[in-house]
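Asker: Test case, fold it:
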Amino acid sequence: MDTKALRQKILDLAIRGKLVPQDPNDEPASVLLERIRAEKQQMVKDGKLKAKEIKNDTVIFLGDDNLHYEKFPDGTVNCIEDEIPFELPEGWEWTRLQAICEPITDGTHKTPTYSDEGFIFLSSKNVTSGHIDWDNIMYIPESLHNELYARLAPQKNDILLAKNGTTGVAAIVDRDCIFDIYVSLALLRIIGYIISPEYLLSTIASSTIQNYFNSSLKGIGVPNLHLEHIRTTLIPVAPINEQYRIATKLEQLLSFADNIESDKTDLQTTIQLAKSKILDLAIRGKLVPQNPDDEPASVLLERIRAEKEELIKQGKIKRDKKESVIFRGEDNSYYEKIGDTVTCIDEE
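Answerer: Alright, predicted model coming up:
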């Protein structure tokens, strides 16, 4: 079974609203997005956000002609039907990442000075599996940490997204921990965590979003995913209760897929060991019973030597001066004869 394809199928069903049933009593996603917009306005009033950080926020809606439109802060409206990858269920909405996350930024562009101890420093190498690898980390000195942390202070439930390397792979910060990040990682923070981080992570991991990321890569040599493309990524938003149901179901199904992959690996290992054992038994003469009436191998080898001698006489091959004959001596030890030299090879 192709477990990678199975995982993608599960994720694609999730973001299309086909993994769990819809509940008509759920608060629609439009209300959820309105709450996020209100929260962002309040954050501007409280000085937690700058007005320029929300100036590109848009509202996506379905027009009377059943086409999708995007309304910009200046009041202009554009039809974006050609950007919409699929239709959503009733109660769902399309939005862009920048409308639900702030900040969306990356780590330091400076090449860090590492130290043997100090503060944790993560890069895209730490999110290759879709989970943060806290075991293989680098450290930076306190002076550099203070500089970086003043600009960007990651926190639990933020999402780290690889901009290069394993481009598009993301992971949730799953612990309260002080650390800094490199430019190869983007940080996405959901406004008020009003949207489920687990749901957003699964959306990012879907083939729809991954294909968009891949089509947006720029650069020669090591392509990069730019922040502008991350910010404008279209995201399907489910009602919040359905997000929780989806996250719960995904945990069950993806765990099942992981178990299949593990079982497949164990089976492949067992098959390989069995093949090696069978081959080992074969070359030791323990795979099939011996027949005392069989012509011994010594006669077979003698026939081969006689054939080679004939070929040498005919000039078809040259004599190999290092050709050897292996035999068992009267002391039951094995010997190798090369020319006039005889050597015991029992240790071999």
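
Asker: alpha carbons only for contacts and neighbour counts from here, please
Answerer: Will do.

Asker: so how far is stretch 96-114 off the chain centroid?
Answerer: Chain-centre distance of stretch 96-114: 20 Å, with C-alpha atoms, centre = their mean, to the nearest Å.

Asker: how long is that stretch end to end?
Answerer: Distance across stretch 96-114, first residue to last, is 36 Å (C-alpha to C-alpha, to the nearest Å).

Asker: Correct me if wrong, but residue 145 is in a helix.
Answerer: Yes - counting by DSSP: H, G, I helix; E, B strand; the rest coil, residue 145 is found in a helix.

Asker: Now do the contacts for it.
Answerer: Contacts for residue 145 (C-alpha atoms under 8 Å, 6 or more residues apart in numbering) come out as 119, 179, 180.

Asker: How about residue 149?
Answerer: 179, 180.

Asker: can you tell me the helix or strand for it?
Answerer: In this structure, residue 149 sits in helix 142-151 according to DSSP states H and E.

Asker: How many residues are close by the nearest residue to residue 239 once chain neighbours are set aside?
Answerer: Once flanking residues are discounted, residue 239 sits nearest to residue 29: 4.4 Å by C-alpha to C-alpha, 6 or more residues apart in numbering. Residue 29 has 23 neighbours, counted by other C-alpha atoms under 10 Å.

Asker: Figure out how far the helix holding residue 149 is from the centre of its chain.
Answerer: 29 Å.

Asker: returning to that earlier point: which one of the contacts of residue 145 is nearest residue 98?
Answerer: residue 180 (21.8 Å; C-alpha to C-alpha).

Asker: Please generate a structure for the following sequence too, so the two can be compared:
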Amino acid sequence: MQKGNPDTYAAALLAKIKAEKQQLIADGKLKQEKPLPDIDFLSLYELPHNWQWTKLGAIVESLRYGTSQKCSYSKNGFPVLRIPNLKNGVIYKSDLKYTLMSDLEIEGYSLQNGDILMIRSNGSKSLVGRTSIVSSDCEGYAYAGYLVRLRFIENLLISRFLYLVLESKFVRDQIEIPVRTTTGVKNINSTEILNLIIPLPPLAEQQAIVEKVDYLMKIVDQLEEQIKHRKKLAEDLMQTVLREAFE
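Answerer: Got it, this is the predicted structure:
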């Protein structure tokens, strides 16, 4: 392992992300960020030596709320992703609405492959903060006001890994516990999102974790299919036994 290598050391990865963001700020493509509060490391568990605790705001290139323009099913203008289009990390395009936007709005709200959309406001605390990854077939789509777009430095973070972290119990507790006693609509604002604490492994380990989780999820899917098949066989067998008993 080389300590200056983002593939093997998270500290080097964070330093590279910081340098890239500073360059974007210098080029006028990003606004200067407010400093993030320090992390209370005493309240956190120990990570592998080449991992790093960080806040989401330290690795996000930009965060933006969705458009407030009215949408309709009239297929006139740009497709707009809404809360019903986000489910289990995937974006579904079966219930799209559309809106008209100016050139400036198109530039600001157009999604890119690898962006993460987060639900920022909902009546159910279990849906607040839920995320889905934008795939290449949704590039150029806009997104509605109850969603927030998280964009990351290209090739320095793996969106699929970040999705898994944001769906973990550790992060979900950070989101759900503060809104547990809130009545009515529950919200998470940009400051709260940027201050979410996450464990960050180096790039190579992010990829390894994603591959392992995806492999295990395929096994789970196969087992579920087997259970459904055996349940169907059992039901068919029961119907056969009952039919023979009454004939």
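
Asker: Got a TM-score for the pair?
Answerer: Once superposed, chain against chain, the TM-score is 0.84 (TM-score structural alignment, normalised by the length of structure 2); 238 aligned residues with a C-alpha RMSD of 2.5 Å.

Asker: on that earlier part again, wait, what's in contact with the residue nearest to residue 239 of structure 1?
Answerer: Counting by C-alpha under 8 Å, 6+ apart, residue 29 of structure 1 makes contact with 91, 92, 93, 237, 238, 239, 240.

Asker: Can you lay out those as CSV showing secondary structure, neighbour count and distance to residue 148 of structure 1?
Answerer: CSV is the format used below for the contacts of residue 29 of structure 1 (DSSP: H, G, I helix; E, B strand; the rest coil; neighbours: other C-alpha atoms under 10 Å; distance: C-alpha to C-alpha, whole Å):
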residue, secondary structure, neighbour count, distance to residue 148 of structure 1
91, coil, 18, 41
92, coil, 21, 38
93, strand, 23, 36
237, strand, 28, 32
238, coil, 31, 35
239, coil, 22, 36
240, helix, 20, 34
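
Asker: Distance check, the residue minimising distance to the centre of structure 1 against residue 28 of structure 1.
Answerer: Centroid-nearest residue in structure 1, with C-alpha atoms, centre = their mean: residue 129, separated by 4.5 Å. The gap separating residue 129 of structure 1 from residue 28 of structure 1 is 33 Å, by C-alpha to C-alpha.

Asker: what residue of structure 2 matches up with the residue nearest to residue 239 of structure 1?
Answerer: In structure 2, residue 29 of structure 1 lines up with residue 10, judged by TM-score structural alignment.

Asker: Where neighbours are concerned, which of the contacts of residue 145 of structure 1 has the most?
Answerer: The residue in the contacts of residue 145 of structure 1 with the most neighbours, by other C-alpha under 10 Å, is residue 180 (24 neighbours).

Asker: Provide the secondary structure category for it.
Answerer: Assigned by three-state DSSP, the conformation of residue 180 of structure 1 is strand.

Asker: surely it meets residue 109?
Answerer: No - contact between residue 180 of structure 1 and residue 109 fails when scored by C-alpha atoms under 8 Å: they sit 11.9 Å apart.

Asker: before we move on, back to that, how about the contacts of residue 29 of structure 1, which pair is most distant?
Answerer: Most distant of these, by C-alpha to C-alpha, are 93 and 240, 11.5 Å apart.

Asker: separation between the equivalent of residue 87 of structure 1 over in structure 2 and residue 53 of structure 2?
Answerer: Applying TM-score structural alignment, one finds that residue 87 of structure 1 aligns to residue 46 in structure 2. Residue 46 of structure 2 is 9 Å from residue 53 of structure 2, where distance means C-alpha to C-alpha.

Asker: the more surrounded of the two?
Answerer: Set side by side, residue 46 of structure 2 and residue 53 show more neighbours around residue 53, with 18 against 12, by other C-alpha under 10 Å.

Asker: For that one, list the residues it contacts.
Answerer: The neighbourhood of residue 53 of structure 2, defined by C-alpha under 8 Å, 6+ apart, consists of 47, 197, 198, 199, 200.

Asker: Filter those down to the buried ones, PyMOL style.
Answerer: Applying 16 or more other C-alpha atoms under 10 Å to the contacts of residue 53 of structure 2, the buried members can be selected in PyMOL as follows:
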select buried, resi 197+198+199+200
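
Asker: out of the contacts of residue 53 of structure 2, who's nearest residue 32 of structure 2?
Answerer: Comparing the contacts of residue 53 of structure 2 against residue 32 of structure 2 with C-alpha to C-alpha places residue 197 closest, at 20.8 Å.

Asker: The closest one is in contact with residue 55, isn't it?
Answerer: Yes - at 4.5 Å, residue 197 of structure 2 counts as touching residue 55 under the criterion of C-alpha under 8 Å.

Asker: Name the residues contacting each of these two.
Answerer: Taking C-alpha under 8 Å, 6+ apart as the criterion, residue 197 of structure 2 and residue 55 both touch residue 39.

Asker: Tell me the residue in structure 1 aligned with residue 59 of structure 2.
Answerer: Checking TM-score structural alignment: residue 59 of structure 2 goes with residue 100.

Asker: Run a quick neighbour tally on that match.
Answerer: Residue 100 of structure 1, neighbours per other C-alpha under 10 Å, totals 25.

Asker: Which stretches in structure 2 count as helices?
Answerer: Along structure 2, counting by DSSP state H, helices occupy 10-26, 56-59, 103-109, 159-166, 169-179, 190-194, 203-246.

Asker: quick one: the residue lying closest to residue 70 of structure 2 once chain neighbours are set aside from residue 65 of structure 2, how far?
Answerer: Distances taken as C-alpha to C-alpha, 6+ apart place residue 99 nearest to residue 70 of structure 2, at 6.5 Å, with adjacent residues excluded. Computed as C-alpha to C-alpha, the residue 99 of structure 2 to residue 65 of structure 2 distance reads 16 Å.

Asker: Check residue 164 of structure 2 too.
Answerer: Per C-alpha to C-alpha, residue 164 of structure 2 is found 22 Å from residue 65 of structure 2.

Asker: who has more neighbours, these two?
Answerer: residue 65 (21 against 15).

Asker: Just list the residues touching that one, thanks.
Answerer: Counting by C-alpha under 8 Å, 6+ apart, residue 65 of structure 2 has contacts 144, 145, 146, 147, 148, 149.
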